[in-house]
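Enquirer: Attaching a predicted model along with its sequence, questions to come.
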Amino acid sequence: MPVSIKKVLFGKTKDGMEVNRYTFEGGKVVISVLDFGCAITNILVPDRKGNLADISLGYDDVAGYEKNFPYIGVVVGRVAGRIAGGKFSMDGKDYKLAINNGPNNIHGGATGFSRRLWAGEVMGDKLKLTYTSPDGEEGFPGEVTTTVVYSLTPEGALTIDYTATTTKPCPLVLTNHSYFNLKGHADDDVLDHVVQINADTCVPLNEDLIPTGDLPDVSGTPNDLRTPVKLGDREEQVRLGNIDLTYCVGNEGELKYVSRVSHPATGRYIDTHTTEPGLQFYTAKYMADAVGKGGKEYKPFASFCLETQRYPDSVNHSNFPNSILRPGYTYRQTTVFTFGVLQG
């Protein structure tokens, strides 16, 4: 049965703008997306017995997404992750951004792409969302036009295609910031989940959560997730935040298999393929004051993110993959999340 997209009014912003929800139906997995922040609001996935659970954290109304300090479900930009001190230099000019996370800038600033209304268009079985960020928005140079296209196969593979162009050189690092719990969004921990990430090296952080610039081998460290690891077996490291890192998963531009997160009891899993060089694995250590769907209070370590992106603060590290988009070029990224069920 082919997948179709149903559009309904989700609500209105505090400024009275209509926000629509687009639901992909007809396949094994049901997914809903808003045109506000490109937010994924629901992901319904069956377990081994065919029981559906919503494995994606989210909110019941637009007001939740307008506040949304944990960035649940949304596309973040212009730059995902932290920029040290909220500043960078490019082509001999210094730029100063908003400080909205300790001493740093995070996820594009105080508003960013995640709190903007995008233009939505259904194109057959695809949802196209477009936003034009004006020159100087949040301190970033250039008018940047970004398009995000969501598509879902009947078997449960969600593809997110990103493209962007700019009128001036600017850093651009985009990702989707969905939080998952394979038991269901209302469950209170993910320590019984099993994680495997195909990365030989990672991007360690300093005390301000900024990359040190080193890219060490993960061998012999708690960060080695190349073979499947139950998070509960490394609970101390998880709670310290030591596993919440960007992992170096391969060449930019090449669509490759980079991770699997599974829940043995239900059989549900997420496989990730991406063209990005980095995968930020985050177990919601800093989740706070988030009341989600059905009034559920979301807690630290009760969900995880799989953020496909360039490395954090890459604009300030010459040895990191390039994050500068220039006029005449097109930013491209493809990430595929495959939702399935393990047998046996």
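Expert: Received it, and whenever you're ready, just let me know what you need. Numbering: from 1, shown residues only.
Enquirer: Only C-alpha atoms from now on, for both contacts and neighbour counts.
Expert: Will do.
Enquirer: Please enumerate the helices of the stretch 151-300 of the chain.
Expert: Secondary structure of the stretch 151-300 of the chain (DSSP state H, counting those that start in this stretch): helices at 235-240.
Enquirer: which residues in it form strands?
Expert: 157-166, 170-171, 175-176, 179-180, 194-197, 201-203, 229-230, 245-248, 256-262, 268-274, 278-282, 290-291, 297-298 (DSSP state E, counting those that start in this stretch).
Enquirer: Could you save these as TSV and add columns showing mean neighbour count and distance to V8?
Expert: What follows is the strands of the stretch 151-300 of the chain, written out as TSV (neighbours: other CA atoms under 10 Å; distance: least, CA to CA, whole Å):
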stretch	mean neighbour count	distance to V8
strand 157-166	20	20
strand 170-171	22	35
strand 175-176	26	22
strand 179-180	26	23
strand 194-197	20	36
strand 201-203	22	41
strand 229-230	18	39
strand 245-248	26	36
strand 256-262	22	32
strand 268-274	23	27
strand 278-282	24	32
strand 290-291	18	23
strand 297-298	19	26
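Enquirer: want to compare, so here's the second one:
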Amino acid sequence: MTVSTVATLPDGRVVQRITLQSQGMTAQVLTLGGIVQDLRMDGVAAPLVLGSPDVAAYLGRARYWGAIVGRFANRIGGGRFALNGRDYQTDQNFLDRHTLHGGSDGLDQQIWTVEDLAADRVTLSVSLPDGHMGFPGNLHVMAEIALHASTLAFDFTAETDAPTPCSLAHHGYFNLDGGGDVRHHELWIDADRYLPVDQDLIPLPGMAPVAGTAFDFRQPRQIGASGYDHNFCLNNGSGQRETVARLTGRSGLRMTVTTDAPGLQFYDGRHFKAEPGLDGQTYGAHAGVALETQSWPDAPNRPDFPDAILRPGEKYRHSVSYGFNQ
């Protein structure tokens, strides 16, 4: 592995890049946001992820690309929730009405500390103070990012000194064919239900069956043009690590997603508009697909959803891996 300083941000913070290597794979990880800036597989010419060569872009146009997001991944409706009889107002950084990925100063904007480092893995940490973005509790987060042969793996843990919403996710965008439009990729998701959303992408009441809808990926099929930015309610109710999704490119390269999380946010990347990327690529609409394992969105306001409150004395745990094979 190598560690190098690659950027100084406008506010003076220094960003380092860590190169991880395993037999068959190389990853570039930034201390800014725990971002996976680049991911390469031996024998595959193009990067497997979307990334920006300009580190400062991760503060703006490239925000969330490959980052660790939280303290609560996805959306909280109205940027508010009640907990233990108290009302909380969190940063309304999405449409000026809702909280997205922990607010405008979420985990993706933090400089993480390197706690441990080996050739094929790095452990990063960061602490968010009580009241940060309106959330209660001092939250300490640890993330191990590792390469296992041809697999990129994340193990998240967190602890708090006051009850707080907590859901961490890896927000990578994947393209298995080296450019262009991912809608021809074939996708399988192990979910019988999904969460319908309103025009602001906040979950509506109830879950809906995928059967007979454009959200049915229980048999592998092309992503197509229906438009997706939805949480799939995974069938892995055991809380153990299970295979929950597979993505296959035209090249035959396949990515398998394994996790212990209850939800998978599938987003088809329709927002990209001529964004400069790796290897001189320009990312247009649908340049990459995000498959983010997580707690369900707006869970702090939904007692019918899986509990997403972390309490003192408990340890939050979430693991996800992305395995590649040809």
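Expert: Received, thanks. Since this is a predicted model, take the numbers as computed values, not measurements.
Enquirer: which residues does the aligned residue in structure 1 for A146 of structure 2 contact?
Expert: Under the alignment (TM-score structural alignment), A146 of structure 2 maps onto S151 of structure 1. Going by CA atoms under 8 Å, 6 or more residues apart in numbering, S151 of structure 1 touches 125-127, 158-160.
Enquirer: can you put the residues you listed in JSON lines and add distance to P171 of structure 1?
Expert: Output for those, formatted as JSON lines (distance: CA to CA, whole Å):
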{"residue": "D125", "distance to P171 of structure 1": "31"}
{"residue": "K126", "distance to P171 of structure 1": "28"}
{"residue": "L127", "distance to P171 of structure 1": "26"}
{"residue": "L158", "distance to P171 of structure 1": "26"}
{"residue": "T159", "distance to P171 of structure 1": "24"}
{"residue": "I160", "distance to P171 of structure 1": "20"}
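Enquirer: Report the separation between the two terminal residues of stretch 79-88 of structure 2.
Expert: In stretch 79-88 of structure 2, first residue to last residue: 8 Å (CA to CA, to the nearest Å).
Enquirer: same check, this time on stretch 293-303 of structure 2
Expert: End-to-end for stretch 293-303 of structure 2, by CA to CA: 20 Å.
Enquirer: give me the stretch of structure 1 that that stretch matches.
Expert: Stretch 293-303 of structure 2 maps onto residues 308-318 of structure 1, going by TM-score structural alignment.
Enquirer: What residues sit buried inside that stretch?
Expert: For stretch 308-318 of structure 1, burial by neighbour count (16 or more other CA atoms under 10 Å) applies to 308-317.
Enquirer: what's the distance between the residue located most distally from the centre of structure 2 and P163 of structure 2?
Expert: What lies farthest from the middle of structure 2 is G85; by CA atoms, centre = their mean that is 30.5 Å. To P163 of structure 2, G85 of structure 2 is 12 Å away according to CA to CA.
Enquirer: likewise A46 of structure 2?
Expert: Applying CA to CA to A46 of structure 2 and P163 of structure 2 gives a distance of 44 Å.
Enquirer: of those two, who's got more company?
Expert: P163 (20 against 17; other CA atoms under 10 Å).
Enquirer: Spatially, what comes nearest to that one if we skip its sequence neighbours?
Expert: R311 (4.3 Å; CA to CA, 6 or more residues apart in numbering).
Enquirer: burial count for the one you found?
Expert: 17.
Enquirer: Check the offset of stretch 243-255 of structure 2 from the chain's centre.
Expert: 18 Å (CA atoms, centre = their mean, to the nearest Å).
Enquirer: what's the answer for stretch 163-174 of structure 1, then?
Expert: 18 Å.
Enquirer: I would like the range of structure 2 that aligns with it, please.
Expert: Using TM-score structural alignment, stretch 163-174 of structure 1 pairs with 157-168 in structure 2.
Enquirer: contacts for that stretch?
Expert: Taking CA under 8 Å, 6+ apart as the rule, stretch 157-168 of structure 2 contacts 68-73, 83, 135-143, 156, 294-295, 300, 308-318.
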